[in-house]
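Asks: quick one, what's the 3D model for this:
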Amino acid sequence: MARSHRSTKPPKSASHAPTPLGQVRIIGGEFRGRKLPVRQAEGLRPTSDRVKETVFNWLQYEVPRATCLDAFAGSGALGFEALSRGADQVFFLELDAANAQQLKQNLHTLKTDKAQIVQTNSLTWLNAQPATAFDIIFLDPPFHQDLMQPAIDLIFAQNWLKNNHAWLYLEQEKALDWPKLPEGWVCHREKTTSQVRFGLFKREQAPSL
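Replies: Take a look at the predicted model:
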């Protein structure tokens, strides 16, 4: 990386320097084409448009009227896409206060009351007794922090997924094996990119007699 020339002006105080913003684009549904600002913070890795398009093609008949959870929400790319495509309710869980505030601002921009932003540790939240169960849960935790398996264990221990026709989306490092899921849960579809492995899981239906 090339070094910049030293400026003769005194540097701005870090506390006053604005955090640079990136953006995520909603690619389908009611808010199609809308671009939402995202903080460019360490570890914040929005799901790419290519991956989102694939995932929501898989879920095109499941998202409308669904209740969804976007755990480890980060940029909220998955949850906002679900909202745009007709989800009845989306819960966003985000630990970082500044990221959570940005999610709230983006929700205000979209002028929808079908979502709730919760600033919390996702594992702590999942360890509680659920007030509601979800049709779809999106799990895309920060990479290299070993958060996927603990989150999955809590989801099934506390029964966060509806028993019938629930879906679990997982996004993780490409090189990793899939985490362990309870017996009867199978990978419905999966793909990889240069860095990411992502898949959609569901409960295997018992054969009819």
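Asks: when you work out contacts or count neighbours from here on, use the C-alpha atoms and nothing else.
Replies: Fine.
Asks: which strands and helices sit next to the lengthiest helix in the chain?
Replies: As assigned by DSSP state H, the longest helix anywhere in the chain is helix 97-110. With contacts defined as 3 or more CA pairs under 8 Å, 6 or more residues apart in numbering; DSSP states H and E, the packing partners of helix 97-110 are strand 35-39, strand 115-119.
Asks: so which of those strands comes closest to residue 93?
Replies: In terms of CA to CA, the element of the helices and strands packed on helix 97-110 nearest to residue 93 is strand 115-119, at 5.0 Å.
Asks: now do the buried residues in that closest one.
Replies: Judged by neighbour count using 16 or more other CA atoms under 10 Å, the buried positions of strand 115-119 are 115, 117, 118, 119.
Asks: kindly report the same for stretch 138-157.
Replies: Applying 16+ other CA under 10 Å to stretch 138-157 flags 138, 139, 140, 141, 142, 147, 148, 151, 152, 153, 154, 155 as buried.
Asks: that older thread, Throw the helices and strands packed on helix 97-110 into JSON lines and include distance to residue 202, thanks.
Replies: Shown next, in JSON lines, are the helices and strands packed on helix 97-110 (distance: least, CA to CA, whole Å):
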{"stretch": "strand 35-39", "distance to residue 202": "30"}
{"stretch": "strand 115-119", "distance to residue 202": "24"}
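Asks: let's see this one next to it:
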Amino acid sequence: MKHQAGSPPQEVRILGGQWKRSKLPVADRPGLRPTPSRVRETLFNWLGQDLTGWRVIDAFAGTGALGFEAASRGAHEALLLEQDPALAAQLQAVRTRLKAETVRVQRGDGLAALRAAAGQGWNAVFLDPPFDATALFEPALRAAAAAIGPEGFVYLEAPRPWSEAELAALGLALHRHGRAGAVAFHLLRPLAG
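Replies: Take a look at the predicted model:
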């Protein structure tokens, strides 16, 4: 079934790894906007196809596309955080269907969980909050910067590009960035020194 132009797709597919081509359902929820396939493909080209041993957090998981994609490519631990109870249940159902032992679904406040992860040295934190939740972006970036290790990455999807000065104030440096339609995407590293 085709979706109307401007409406979200009803499913997305995992692009690589052991669950390549597996479908992830997309619920009809306000603000739910799965990361477009071409953006995910670019992101995982930047990060590398093999994430064996990585620990990642998908902080506003939604469909779980970023977290499941990382786990499919070998991430040792993928923590999917989602506040919406129906979406969290859907993530758990996908985890069960894929027999994704390295994926953990946690229902609750993504920002609070990120703050609790400070100093834990995660390899990557994926931030794709609802675009209308603008107040979340700055504290989520600050918390993500504290959660990753010195060689870690923070991935951010936002409705606008973030400047190097804005990111530096949060302890992050722009590593790579791009734009796809209304989505500005950024791969960030900890600010050196």
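Asks: about what we covered before: closest one to residue 123 of the first structure out of the buried residues of stretch 138-157 of the first structure, please.
Replies: Nearest member of these to residue 123 of the first structure, counting by CA to CA, is residue 151, at 6.0 Å.
Asks: who's in contact with the closest one?
Replies: For residue 151 of the first structure, the contact set (CA atoms under 8 Å, 6 or more residues apart in numbering) comprises 122, 123, 126.
Asks: quick one: map residue 121 of the first structure onto the second structure.
Replies: Residue pairing (TM-score structural alignment): residue 121 of the first structure is matched to residue 109 of the second structure.
Asks: could you measure from that match over to residue 140 of the second structure?
Replies: 11 Å (CA to CA, to the nearest Å).
Asks: ok, for residue 53 of the first structure, nearest residue in space, not its chain neighbours?
Replies: In space, and not counting its chain neighbours, residue 53 of the first structure is closest to residue 27: 7.2 Å by CA to CA, 6 or more residues apart in numbering.
Asks: for the one you found, which three-state class applies?
Replies: When classified by DSSP: H, G, I helix; E, B strand; the rest coil, residue 27 of the first structure comes out as coil.
Asks: neighbours of the aligned partner of it in the second structure, how many?
Replies: For residue 27 of the first structure, the aligned residue in the second structure is residue 15 (criterion: TM-score structural alignment). Residue 15 of the second structure sits with 21 neighbouring residues when counted by other CA atoms under 10 Å.
Asks: residue 15 of the second structure contacts residue 35, correct?
Replies: No: taking CA atoms under 8 Å as the definition, residue 15 of the second structure is not a contact partner of residue 35, at 11.8 Å.
Asks: so which residues of the first structure form helices?
Replies: Under DSSP H, the first structure gives helices at 49-58, 77-84, 97-110, 122-126, 148-157.
Asks: quick one: which of the buried residues of strand 115-119 of the first structure is nearest residue 40 of the first structure?
Replies: With CA to CA as the yardstick, the closest approach to residue 40 of the first structure among the buried residues of strand 115-119 of the first structure comes from residue 119, at 18.1 Å.
Asks: I figured that closest one hits residue 91, correct?
Replies: No: Residue 119 of the first structure lies out of contact with residue 91 (CA under 8 Å); the separation is 10.7 Å.
Asks: any residues in contact with both of the two?
Replies: Counting by CA under 8 Å, 6+ apart, nothing touches both residue 119 of the first structure and residue 91.
Asks: aligned partner of residue 88 of the first structure in the second structure?
Replies: That one, residue 88 of the first structure, aligns with residue 76 by TM-score structural alignment.
Asks: please work out how many residues are found near its match.
Replies: Residue 76 of the second structure, neighbours per other CA under 10 Å, totals 17.
Asks: who touches the closest residue to it other than its chain neighbours in this structure?
Replies: Distances taken as CA to CA, 6+ apart put residue 53 closest to residue 76 of the second structure, at 4.6 Å, once the chain neighbours are dropped. Neighbouring residues of residue 53 of the second structure by CA under 8 Å, 6+ apart: 74, 75, 76, 77.
Asks: ok, the last one - contacts?
Replies: Residues counted as contacts of residue 77 of the second structure (CA under 8 Å, 6+ apart) are 53, 54, 55, 56, 71, 102, 103, 104.
Asks: how about the contacts made by residue 187 of the first structure?
Replies: Counted by CA under 8 Å, 6+ apart, residue 187 of the first structure has contacts 199, 200, 201, 202.
Asks: please repeat the previous calculation with a cut-off of 6 Å.
Replies: 200, 201 (CA atoms under 6 Å, 6 or more residues apart in numbering).
Asks: tell me how far whatever residue of the second structure lines up with it lies from residue 165 of the second structure.
Replies: Counting by TM-score structural alignment, residue 187 of the first structure corresponds to residue 174 in the second structure. Distance, residue 174 of the second structure to residue 165 of the second structure, by CA to CA: 10 Å.
Asks: thanks a lot, see you next time.
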